[in-house]
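**Student:** I would like to see how this sequence folds:
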Amino acid sequence: MAVPSTITFKFSILLIILFSFEARETIAISLTEKVTITNNVTDPTPKTITFNCKSKDDDLGVHTLMFGEIYRFSFRPKILYPIVHPTVFSCSFTWLGNPHRHYFDIYDQSRDRCFHCNWKINLNGGCLNGDKCRPWKSVQLMDA
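**Tutor:** Now for the predicted structure:
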């Protein structure tokens, strides 16, 4: 019986380590969720919307979309869900001529089953992938 040389053994260990890191990166990329927000608000004419989306850990900042424009972001949801709280991105939306701030959960890990969630925001809330429409989570009168 032949005894493997120490060089062959070390090279095998190195290959295993390299493949492990490559597999970890591939799995991490495949677990990335993508969200697209399209402005479809008409009140009664097309409106430019301003919005801010946040999770517990991230604030994506304030953005403005003209009617028909899109905004995209991606993130990695919590792998240990449901052991830990789910990843949730909540957004607030405003537009000129409406004195209210409209709140909407644009992504909720416990609710949404999509790797690319396409939301069309309209006067009544948002529609996911063109068919599952949800009303605003809440609406508040803004300060004057």
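**Student:** only C-alpha atoms from now on, for both contacts and neighbour counts.
**Tutor:** Noted.
**Student:** can you tell me what sits against stretch 7-15?
**Tutor:** Outside stretch 7-15, not one residue touches it by Cα atoms under 8 Å, 6 or more residues apart in numbering.
**Student:** let's see that with 10 Å instead.
**Tutor:** Stretch 7-15 has contacts (Cα atoms under 10 Å, 6 or more residues apart in numbering) with T6, I16, I17, L18, S20.
**Student:** swap in stretch 17-24?
**Tutor:** Residues outside stretch 17-24 that contact it (Cα under 10 Å, 6+ apart): F11, S12, L14, I16, E25, T26, I27, A28, I29.
**Student:** same list (those) but as CSV, adding neighbour count.
**Tutor:** Converted to CSV, the contacts of stretch 17-24 look like this (neighbours: other Cα atoms under 10 Å):
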residue, neighbour count
F11, 11
S12, 12
L14, 12
I16, 12
E25, 12
T26, 11
I27, 11
A28, 12
I29, 12
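**Student:** one step back: could you work out the most separated pair of the contacts of stretch 7-15?
**Tutor:** T6 and S20 (21.1 Å; Cα to Cα).
**Student:** compare with the first, here's sequence two:
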Amino acid sequence: MTKSFFILLIIFFYITNAYQGALVKTEYYTEVHIVDALPNNDIPLTFHCASKDDDLGYHHPKVGDDFHFEFIPRIWFGHTLFFCHFWWGNKQAMFDVYTYELSVNCSKDENPNDYCYWKIQEDGFYMGPSLDQVRKLHDWN
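**Tutor:** Next up is the predicted model:
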């Protein structure tokens, strides 16, 4: 009896992880924003973002541009992870832009959707719940 219950529990978690989009309310999502706040467009910023399942491509924003994407975060095994590789002149950096652990830096609205903002500046990478509430998390390499 215990072994059957354990097997059913594993199957339940597998199904909910695979089909979580259907099980989680569709209005709940996370939105990640990456904003180019560099001093000018003389040296172009380039970045490439991806997750295990999604390649978001290469982007070449201008100063002030806001690239953003949204997703329904995984709530069971293997939390959602998105990472980006950034290039600016001879500088570069690569790091996670969204993980469950980083989500504490995001804001929630009444739905409760999450909004995560990354502000790319000359001295590094800042994250917060809005563009005017960010703290530095990474330097350029």
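**Student:** T6 and S20 of structure 1: which has the busier surroundings?
**Tutor:** Using other Cα atoms under 10 Å, the more surrounded residue of T6 of structure 1 and S20 is S20, with 12 against 9.
**Student:** residue in structure 2 paired with the more buried one?
**Tutor:** With TM-score structural alignment as the matching criterion, S20 of structure 1 is left without a partner in structure 2.
**Student:** now for G128 of structure 2: which residues touch it?
**Tutor:** For G128 of structure 2, the contact set (Cα under 10 Å, 6+ apart) comprises 102-107, 115-119, 134-137.
**Student:** that older thread, mind listing which of the contacts of stretch 17-24 of structure 1 are in strands?
**Tutor:** Per DSSP state E, strands hold no members of the contacts of stretch 17-24 of structure 1.
**Student:** now, among those, which is nearest to K47 of structure 1?
**Tutor:** Sorting the contacts of stretch 17-24 of structure 1 by distance to K47 of structure 1 puts I29 at the head of the list, at 35.3 Å, by Cα to Cα.
**Student:** corresponding residue for that closest one in structure 2?
**Tutor:** In structure 2, the residue equivalent to I29 of structure 1 is T26, according to TM-score structural alignment.
**Student:** how close does its match sit to K91 of structure 2?
**Tutor:** T26 of structure 2 is 39 Å from K91 of structure 2, where distance means Cα to Cα, to the nearest Å.
**Student:** how about N40 of structure 2?
**Tutor:** The value you get for N40 of structure 2 to K91 of structure 2, if Cα to Cα is used, is 15 Å.
**Student:** and the longest helix anywhere in structure 2, what does it pack against?
**Tutor:** Looking across structure 2 with DSSP state H, the single longest helix is helix 2-18. Contact here means 3 or more Cα pairs under 10 Å, 6 or more residues apart in numbering; DSSP states H and E; on that basis helix 2-18 of structure 2 packs against helix 20-23.
**Student:** pick the one among the contacts of stretch 7-15 of structure 1 closest to E69 of structure 1.
**Tutor:** With Cα to Cα as the yardstick, the closest approach to E69 of structure 1 among the contacts of stretch 7-15 of structure 1 comes from S20, at 40.6 Å.
**Student:** please name the residues that touch the nearest residue to F83 of structure 2 once chain neighbours are set aside.
**Tutor:** In space, and not counting its chain neighbours, F83 of structure 2 is closest to D96: 4.0 Å by Cα to Cα, 6 or more residues apart in numbering. Listed by Cα under 10 Å, 6+ apart, the contact partners of D96 of structure 2 are C49, A50, S51, L81, F82, F83, C84, H85, L102.
**Student:** measure the equivalent of D96 of structure 2 over in structure 1 to H116 of structure 1 for me?
**Tutor:** With TM-score structural alignment as the criterion, the equivalent of D96 of structure 2 in structure 1 is D105. For D105 of structure 1, the distance to H116 of structure 1 (Cα to Cα) stands at 15 Å.
**Student:** kindly report the same for I17 of structure 1.
**Tutor:** From I17 of structure 1 across to H116 of structure 1, the span is 32 Å (Cα to Cα).
**Student:** inside helices: which ones of the contacts of stretch 7-15 of structure 1?
**Tutor:** Members of the contacts of stretch 7-15 of structure 1 lying in helices (criterion: DSSP H): T6, I16, I17, L18, S20.
**Student:** appreciated, that's everything.
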